[in-house]
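Enquirer: Here is a sequence together with a model predicted from it:
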Amino acid sequence: MTEKPTVLFVCVHNAGRSQMAAGWLRHLAGDTVEVRSAGSEPTDRINPAAVEAMAEVGIDITDQTPTRLTWDTAEASDVIVTMGCGDACPVFPGKRYEDWTLADPAGQPLDLVREIRDDIRTRVVDLLAGLRRAR
């Protein structure tokens, strides 16, 4: 792993789970980790409920845009975390993978999106601790 690890969060639409995870990691890691997110079938905008849930904890993800997952992005990442994209998320040999089973916040009430947000935070904290131990 490089001095500054690169983490890629991937979900189908790159509008909810992966954006919240990226927001948490940027917030918690500062500039010690390069953070990316992408989707196998990105939508045109971030889920407004995800934006609202993250804003409640002081994290602004409104400047992010759903992005299509590319081979180059995955290849340039040290850790790839997938969230519910199943076979749509390709496997890249030699990469560290984590697959997080999380509910999709799309179309869900804000209370459920908050639960997903908090679950993601716990997982990001654990991921960051592992990255710091690996250095």
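Expert: Done, it's in.
Enquirer: rest of the way, CA atoms for contacts and neighbours
Expert: OK.
Enquirer: Count the neighbours of the closest residue to residue 46 other than its chain neighbours for me.
Expert: Of all residues not flanking residue 46 in the chain, residue 15 sits nearest, at 4.1 Å (CA to CA, 6 or more residues apart in numbering). A count of nearby residues for residue 15, using other CA atoms under 10 Å, gives 31.
Enquirer: And residue 14, by the same measure?
Expert: Other residues lying near residue 14 total 29 when counted by other CA under 10 Å.
Enquirer: measure the closest residue to it other than its chain neighbours to residue 123 for me?
Expert: Distances taken as CA to CA, 6+ apart put residue 39 closest to residue 14, at 4.4 Å, once the chain neighbours are dropped. Going from residue 39 to residue 123 by CA to CA, to the nearest Å gives 19 Å.
Enquirer: between these two, which one's more packed in?
Expert: Using other CA under 10 Å as the criterion, residue 39 and residue 123 rank with residue 39 on top: 25 against 15.
Enquirer: That one: what's it in contact with?
Expert: Contacts for residue 39 (CA atoms under 8 Å, 6 or more residues apart in numbering) come out as 10-14, 66-69.
Enquirer: Of those residues, keep whichever come out buried.
Expert: Burial by neighbour count, 16 or more other CA atoms under 10 Å: within the contacts of residue 39 this picks out 10-14, 66-69.
Enquirer: Below is structure B, check it against A:
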Amino acid sequence: MSTVPATGRKSMPGLVNPQHELHTIAVELAERFSGVFAEETVDRYVFESYTALARTAKITSHLPALTAKFARDRLTALAQSKGAAAHNVPEVLFVCVQNAGRSQMAAALLDHHAAGRVHVRSAGSAPGAGIHAQVVEAMAEIGVDLSQEFPKPLTDDVVRAADVVITMGCGDACPIYPGKRYEDWHVDDPAGTTPAGARLVRDQIDARVRELLAELVPPDRA
């Protein structure tokens, strides 16, 4: 039976005892990835994901649910990079500093336009506590919901799984692996800007995303 050891692991603020929740998550993910990863690997990913999110999460009561999503996506990425999970469409990773603005916008827009023809992830080199309110509002204006998204730390597994890595203002934080396409998009940071400024950034990113999608999935293959 999968378990998350409690030894040396302190509860994070806002959760009196997260061990039961983490144990439940680990058991479910171990079953999901049975035959791909050992239970010990799943346990480690669950706890590491929880710890990473707890450092920055604004609403700690949601941490177990966020941990489950983050750990599942990381394990999927790891399985893809090892050839143990399907990799049927291009994988794109967007990275900025906080994963609270530009990279979230880009990932949501590409996912929206691609409609399943591309798989998208996003991450931050120093993730913030939550997505900027003006970014959520600007995206909602065009029918793209970011209310359930959250900043995620940049991890090696999601970089390894990506075919294309797009960075936006995070410098050299993203590791470089051969065989991947890397681009750096120079786009203003919407943090602290006005609603009009957030819309401008959104539209700039949208234009770039549409160009990227046309390259990854040409119209004659759509």
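Expert: Here it is on my side, so go on. These numbers were taken from a predicted model, which means no experiment stands behind them.
Enquirer: Tell me which of the buried ones among the contacts of residue 39 of the first structure fall in strands.
Expert: The strands, defined by DSSP state E, take in 10-11 from these.
Enquirer: Looking at the buried ones among the contacts of residue 39 of the first structure, which is nearest residue 35 of the first structure?
Expert: Among these, residue 10 lies closest to residue 35 of the first structure (CA to CA), at 11.3 Å.
Enquirer: In the first structure, point out the residues matching the helix ranked longest in the second structure.
Expert: Counting residues, the longest helix found in the second structure (DSSP state H) is helix 195-216. Using TM-score structural alignment, the residues of the first structure aligned to helix 195-216 of the second structure are 110-131.
Enquirer: quick one: whichever residue in the first structure pairs up with residue 100 of the second structure from residue 132 of the first structure, how far?
Expert: In the first structure, the residue matched to residue 100 of the second structure (TM-score structural alignment) is residue 15. Residue 15 of the first structure is 27 Å from residue 132 of the first structure, where distance means CA to CA.
Enquirer: ok so, going back, redo the buried ones among the contacts of residue 39 of the first structure as JSON lines? Include distance to residue 54 of the first structure.
Expert: Output for those, formatted as JSON lines (distance: CA to CA, whole Å):
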{"residue": "10", "distance to residue 54 of the first structure": "18"}
{"residue": "11", "distance to residue 54 of the first structure": "17"}
{"residue": "12", "distance to residue 54 of the first structure": "19"}
{"residue": "13", "distance to residue 54 of the first structure": "17"}
{"residue": "14", "distance to residue 54 of the first structure": "15"}
{"residue": "66", "distance to residue 54 of the first structure": "16"}
{"residue": "67", "distance to residue 54 of the first structure": "19"}
{"residue": "68", "distance to residue 54 of the first structure": "22"}
{"residue": "69", "distance to residue 54 of the first structure": "23"}
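Enquirer: and of the buried ones among the contacts of residue 39 of the first structure, the nearest to residue 28 of the first structure?
Expert: Taking CA to CA as the measure, residue 28 of the first structure lies nearest residue 10 of those, at 18.7 Å.
Enquirer: what sits against that closest one?
Expert: Going by CA under 8 Å, 6+ apart, residue 10 of the first structure touches 18, 37-40, 69, 80-83, 85, 89.
Enquirer: can the residues you listed go into a markdown table with extra columns for distance to residue 52 of the first structure and secondary structure?
Expert: Putting those into a markdown table (distance: CA to CA, whole Å; DSSP: H, G, I helix; E, B strand; the rest coil) gives the following:
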| residue | distance to residue 52 of the first structure | secondary structure |
| --- | --- | --- |
| 18 | 15 | helix |
| 37 | 19 | strand |
| 38 | 20 | strand |
| 39 | 20 | strand |
| 40 | 24 | coil |
| 69 | 25 | coil |
| 80 | 25 | strand |
| 81 | 23 | strand |
| 82 | 23 | strand |
| 83 | 20 | strand |
| 85 | 23 | coil |
| 89 | 27 | coil |
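Enquirer: which ones are touching the match of residue 100 of the second structure?
Expert: Residue 15 of the first structure is in contact with 42-43, 45-47, 50, 65-66, counting by CA under 8 Å, 6+ apart.
Enquirer: any idea what the residue nearest to residue 14 of the first structure aligns with in the second structure?
Expert: Aligned counterpart of residue 39 of the first structure in the second structure: residue 124 (TM-score structural alignment).
Enquirer: Would you check how far apart that match and residue 215 of the second structure are?
Expert: Using CA to CA, residue 124 of the second structure is found at 25 Å from residue 215 of the second structure.
Enquirer: for residue 71 of the second structure, same thing?
Expert: Distance, residue 71 of the second structure to residue 215 of the second structure, using CA to CA: 30 Å.
Enquirer: ok, the two, which is more surrounded?
Expert: Set side by side, residue 71 of the second structure and residue 215 show more neighbours around residue 71, with 23 against 10, by other CA under 10 Å.
Enquirer: No further queries at this time; thank you.
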